[in-house]
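Asks: After the sequence you'll find the predicted model.
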Amino acid sequence: MTADNNATVRGHAAVLDIANLDTDQIMPKQFLRGIDKAGLAPGLLYDLRFDGAGQPRADFVLNQPAFAGTDVLLAGSNYGCGSSREHAVWGMQQYGFQAVVASSFGEIFYSNAMNNRLLLAMVTEADAQAFMHEARAAAGPLAIEIDVEQRQVRTAGHSAPFTISERHRRMFLDGLDVIGASLTYRDRIDAFAAQHWAAQPWVRDVARLTRDRLGA
């Protein structure tokens, strides 16, 4: 996928039309043992990608050679429902996905994804099915672009608006994740902190005072 000044992302899409695909399936629990974000790509959609013996399922779309390098997912409704594990987002990004197009998303997954700059484009169910129909008819991955500035998803055969909050839209256009967006308010945060500590100076030293009182 390429990006033009963070405003338009272009890539190639594969279809995963499974409704209510939850985060436990996106990133199974056995891959959550690490203490950081690293090494999650092998676990992505593991039970869909591999059989009980750990062998790749030849009929699964992401295992097909033509779809190697796919970076946009055309997903079923309520994608990412279930638990709040942020690893599902990190795993998708490490695997190479930059965006998901669907008619609806799990609420917590949506927030986690957008805050980590995994772009989720929410379209109507009719538009989602139109994109999937076009993708299935294509010889390989479907060329697709997502215009954040104009809030449009486009392919050769279809175009549709997508829903995105102004806050998240601004984050993508400015190239920021949620921490970067928060730091744009650094002056206001520092001013509040200075006022807070000046009004309640004892709060700042509460840990030290507690240790002194307990003789720790």
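Replies: Everything's here; your move.
Asks: make it CA atoms for all contacts and neighbour counts henceforth
Replies: Fine.
Asks: Which strands or helices does the single longest strand found in the chain pack on?
Replies: Longest strand of the chain, by residue count under DSSP state E: strand 8-16. Counting contacts by 3 or more CA pairs under 8 Å, 6 or more residues apart in numbering; DSSP states H and E, strand 8-16 packs against strand 2-4, strand 72-75, helix 125-137, strand 142-147.
Asks: Pasting the second one now:
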Amino acid sequence: MSGWRTHTGKAVALPLASVDTDQLIPARFMSRPRDAGYGDYLLHDLRHDGDGKSKPDFPLNRPEAQGASILVARRNFGGGSSREAAVYALADAGFRVVVAPSFGDIFAGNAVNNGLLPARMSPEDGDALLAALGAGPQEATADLHARTVTLGGITAQFTLDDAQVEKLVNGWDDIDVTRQHAEAIAAHRAALAADRPWLWPRQD
């Protein structure tokens, strides 16, 4: 997974609260192989009517929203079940940034591990970005080091801890972070083996 420091792309508004992981990727689509992609199923049941027809007035279905990579939503984005496929659906649909006042904790962790920024900001700043997008999608830039999202004349701060920034910048997941301490782990293992040899199986 490649890392990034800044991302500039089309921002689109999704002015809904409590969009949970079941809505982001309905369970019936999760049997699809990961390498086949989940992007087509992102928010499927919100984007389609009961007959499976696309709703033309849904924000992500509008022609001007095509190619968007920054999503601005309301509070409690990604709550619900722990399915990582919710993040896969967003990433496969081309999104690199989701802006919201709050996120489900597990969703936010999964997002960072997959290169997707969960940009948590104040409800007031989130509302300002949504208002700016009221006339339609427009270009925005997310900066990891500055922890800002800039859209039009608005620059809004988001919160993200240093460890999560490091993971996004370097394209790391939790396993990659552990590998950065390989020498210390090996040294500790060697010292433990010397001090407590009875912990290790006999080499007969």
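Replies: Perfect, I can see it now. All values reported here derive from a predicted model rather than from experimental measurement.
Asks: can you give me the strands in structure 2?
Replies: For structure 2, the strands defined by DSSP E cover 6-14, 70-73, 97-100, 117-120, 138-143, 148-151, 154-157.
Asks: Export those strands as CSV, with columns for mean neighbour count and distance to Phe58 of structure 2.
Replies: Below are those laid out as CSV (neighbours: other CA atoms under 10 Å; distance: least, CA to CA, whole Å):
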stretch, mean neighbour count, distance to Phe58 of structure 2
strand 6-14, 20, 9
strand 70-73, 24, 14
strand 97-100, 26, 17
strand 117-120, 25, 22
strand 138-143, 19, 17
strand 148-151, 20, 22
strand 154-157, 17, 25
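Asks: nearest to Arg47 of structure 2, of the ones you listed?
Replies: strand 6-14 (11.5 Å; CA to CA).
Asks: And the closest one, how far out from the chain middle?
Replies: In terms of CA atoms, centre = their mean, to the nearest Å, the centre of strand 6-14 of structure 2 is found 13 Å from the chain centre.
Asks: Repeat that for stretch 100-114 of structure 2.
Replies: Worked out by CA atoms, centre = their mean, stretch 100-114 of structure 2 lies 6 Å from the chain centre.
Asks: longest helix anywhere in structure 2?
Replies: In structure 2, taking DSSP state H as the definition, the longest helix is helix 182-195.
Asks: That one against structure 1, how far on average?
Replies: With mean CA distance after the TM-score superposition for structure 1, helix 182-195 of structure 2 departs from structure 1 by a mean of 2.9 Å once superposed.
Asks: which residues touch that helix?
Replies: Residues outside helix 182-195 of structure 2 that contact it (CA atoms under 8 Å, 6 or more residues apart in numbering): Leu199, Trp200.
Asks: Ok, stretch 21-41 of structure 2 next?
Replies: 42-46, 78-83, 85-86, 88-94, 107.
Asks: got the contact list for stretch 51-68 of structure 1?
Replies: Outside stretch 51-68 of structure 1, the residues touching it (CA under 8 Å, 6+ apart) are Ala14, Val15, Leu16, Leu48, Arg49, Phe50, Thr70, Gly140, Pro141.
Asks: excluding its backbone neighbours, what's nearest the second one?
Replies: Translated: Val15 of structure 1. Leu74 (4.7 Å; CA to CA, 6 or more residues apart in numbering).
Asks: So what does that neighbour match up with in structure 2?
Replies: The pairwise alignment with structure 2 assigns Leu74 of structure 1 to Val72, based on TM-score structural alignment.
Asks: hang on, that match packs against Val98?
Replies: Yes - the pair Val72 of structure 2 / Val98 is scored as a contact, 5.9 Å apart, by CA atoms under 8 Å.
Asks: All set, thanks.
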